[in-house]
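**Student:** I'll drop the sequence and a predicted model, then ask my questions.
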Amino acid sequence: MDDGVTAVVIEDDDVVRDLLIDLFESAGVVAYGAASGAEGIEAVRAHDPLITTVDINMPGIDGLETTRRVRDRSSTHIIVVSALTEEADAVLALSAGADDFVAKPFRAREFRARIEAVLRRVKAEAGSTEGVSAPAAGTVPPSSIGSATASADASILVIGDLVVDRSTRIAARDGVDAGLTRTEFDLLAALMETGRRVRTKEELALVVRSRRGNADTRVSELETRTIETHVAKLRRKLDDDPTAPRYIETVRGVGYRLTAGAET
């Protein structure tokens, strides 16, 4: 990878922390270790990492609270690495803002593959935006009803007051960045790209997975529940009330789609 790509490893176990740092550095990523949640939050602020790993059971600020605070400050790709292996633990971690969950003990080669998948995705996104310039002020096209409209710049999708720029990966309402995580942005873009066609939870899980370089087509119940969690968080950030949705509606027992109409 290019110089400047960094990772932060928040882990109180010295052996595990050193192993994770070695895995990042073997993938060409400069990694910084932190032995506590407080140190990790500061390291994320200082180094602006592409990827951050967080242990759950740590003294002081635990991993869930650390994940929440990191997510509030950064769009870094958060991987929770934990000895807690119950489904509820994974759901809690993802609800706190994590993008991925890895159970201990983990396989070094598998974890390295996860790192490389994130790096490939970032490289692909960078390549797709080469030569794409930001639209001038006032050039955002008018909204359409019931579907997302592609602007003259094909990287931009619009519905009502919601503008999604796939080149910069920014989603904004009334010009204000909604602060979406990578997963939330991918889900929103996928829904806007297909409009009123229903996207099943399984299909959305595969969309998120494929954009991280994983071609596996098996979807677990945990992954579909994770999609529900991410969509709920996405709606909160968009100020989208599930009982009277402006952007995303639930098709009970199936999945999600754009609403039939949008406010202009």
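**Tutor:** Happy to help now that I have it. Numbering: from 1, shown residues only.
**Student:** only C-alpha atoms for contact and neighbour calcs from this point on.
**Tutor:** Fine.
**Student:** so which elements touch the helix or strand harbouring V80?
**Tutor:** Remark: V80 resides in strand 77-82, with elements defined by DSSP states H and E. With contacts taken as 3 or more C-alpha pairs under 8 Å, 6 or more residues apart in numbering; DSSP states H and E, strand 77-82 sits against strand 51-55, strand 100-103.
**Student:** got the contact list for stretch 55-73?
**Tutor:** Residues outside stretch 55-73 that contact it (C-alpha atoms under 8 Å, 6 or more residues apart in numbering): 10-12, 36-38, 40-41, 44-45, 54, 78, 80-84, 92-93, 96-98, 181.
**Student:** try this one next to it:
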Amino acid sequence: MNTPSILIVEDEPKLASVLRDYLLAAGYTAEICASGEGVVERVRAHPPAAVLLDINLPGIDGLSICRELRRFSEVPILMLTARVEELDRLLGLELGADDYICKPFSPREVVARVRAVLRRINTPAKVREAAVVLDEERFEARVHGIALTLTPVEFRLLGKLCGQPGRVFSRAQLIGALYADHRVVSDRTVDSHVKNLRRKLVEVGIDPISAVYGVGYRFELDDDVGSET
């Protein structure tokens, strides 16, 4: 069995070295690229299992690299960002990254995120989708066969979140999905809907919705770093 290889694209030598050491200790192989130059060609020639990609790189920046990679590859990309404000902007760009991690971060968290993304893409779709089933025509949701009593807004919220497991959605993105009339509502309103939906999911034995501080929410039913109980 081949050991998954992680490509670390990070121009801070000390941080890159620490990430590599933690990944090696977790059973992965790891390679470091200190700039954006040559990353696209490297991935094309030797596809890694995942890419840890810093945004602010010398030469070609991480945003451009992510766009180029998505033209030909579905390799999992975990973006490393410097600020929460920057993360919120990235979410609006729809870059196609699989996860976003804000600095400063724990190397253990990064390893957990890598493991979670790899587990998600290697889990058959039928297994991932079996726990939560949505019937859009009837506006019905079931969890492990148990029917949920949801409001229309809660149903749309669940569909948006579980439609892309692991992805971080900003509150603004969720508002756009919840209200067809594009009404203006506050972030607190979104938080209230999430709280009510999460309570109903907990009642049937799962807790897959987690908050990403300063940004929004993600749905992680099967991941190591999710909030399933």
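**Tutor:** Yep, that arrived. Not measured: the values here are computed from a predicted model.
**Student:** if we can go back for a sec, ok, average deviation of the strand holding V80 of structure 1 from structure 2?
**Tutor:** Taken over the aligned residues, the distance from strand 77-82 of structure 1 to structure 2 averages 0.8 Å (mean C-alpha distance after the TM-score superposition for structure 1).
**Student:** mind giving me the packing neighbours of the next helix or strand after that strand?
**Tutor:** Note on strand 77-82 of structure 1: by DSSP H and E, the next helix or strand toward the C-terminus is helix 87-96. Helix 87-96 of structure 1 is packed against helix 63-73, strand 100-103, helix 221-237, with contacts defined by 3+ C-alpha pairs under 8 Å, 6+ apart.
**Student:** buried only: go through the contacts of stretch 55-73 of structure 1 for me.
**Tutor:** Burial by neighbour count, 16 or more other C-alpha atoms under 10 Å: within the contacts of stretch 55-73 of structure 1 this picks out 10-12, 36-38, 40-41, 44, 54, 78, 80-82, 93, 96-98, 181.
**Student:** in structure 1, which spans are helices?
**Tutor:** 14-26, 37-47, 63-73, 87-96, 108-128, 182-194, 201-210, 221-237 (DSSP state H).
**Student:** residues of the last one that come out buried?
**Tutor:** Of the residues in helix 221-237 of structure 1, 223-235 count as buried by neighbour count, 16+ other C-alpha under 10 Å.
**Student:** quick one: that helix to chain centroid distance?
**Tutor:** How far helix 221-237 of structure 1 lies from its chain's middle: 11 Å, per C-alpha atoms, centre = their mean, to the nearest Å.
**Student:** let me see the contact set for D18 of structure 1.
**Tutor:** G33 are the contacts of D18 of structure 1 under C-alpha under 8 Å, 6+ apart.
**Student:** which one in structure 1 is aligned with E37 of structure 2?
**Tutor:** Under the alignment (TM-score structural alignment), E37 of structure 2 maps onto A38 of structure 1.
**Student:** what sits closest to its match if chain neighbours are left out?
**Tutor:** Sequence neighbours aside, I61 is the residue nearest to A38 of structure 1 in space, at 6.6 Å (criterion: C-alpha to C-alpha, 6 or more residues apart in numbering).
**Student:** and the gap between the one you found and P49 of structure 1?
**Tutor:** 20 Å (C-alpha to C-alpha, to the nearest Å).
**Student:** what of S36 of structure 1?
**Tutor:** Distance from S36 of structure 1 to P49 of structure 1, by C-alpha to C-alpha: 17 Å.
**Student:** how many neighbours does R67 of structure 2 have?
**Tutor:** As a burial measure, R67 of structure 2 scores 15 neighbours (other C-alpha atoms under 10 Å).
**Student:** what do you get for V15 of structure 1?
**Tutor:** 10.
**Student:** for A124 of structure 1, same thing?
**Tutor:** Neighbour count of A124 of structure 1, defined by other C-alpha under 10 Å: 12.
**Student:** which SS class is Y217 of structure 2?
**Tutor:** strand (DSSP: H, G, I helix; E, B strand; the rest coil).
**Student:** S170 is in contact with that one, correct?
**Tutor:** Yes: between Y217 of structure 2 and S170 there is a contact under C-alpha atoms under 8 Å: 6.6 Å.
**Student:** point out the most buried one among the helices and strands packed on strand 77-82 of structure 1.
**Tutor:** Most buried of these by mean neighbour count (mean count of other C-alpha atoms under 10 Å) is strand 51-55; its value is a mean of 27.
**Student:** spatially nearest residue to whatever residue of structure 1 lines up with L19 of structure 2, not counting backbone neighbours?
**Tutor:** Taking TM-score structural alignment, L19 of structure 2 has L20 as its aligned residue in structure 1. Distances taken as C-alpha to C-alpha, 6+ apart place V9 nearest to L20 of structure 1, at 7.0 Å, with adjacent residues excluded.
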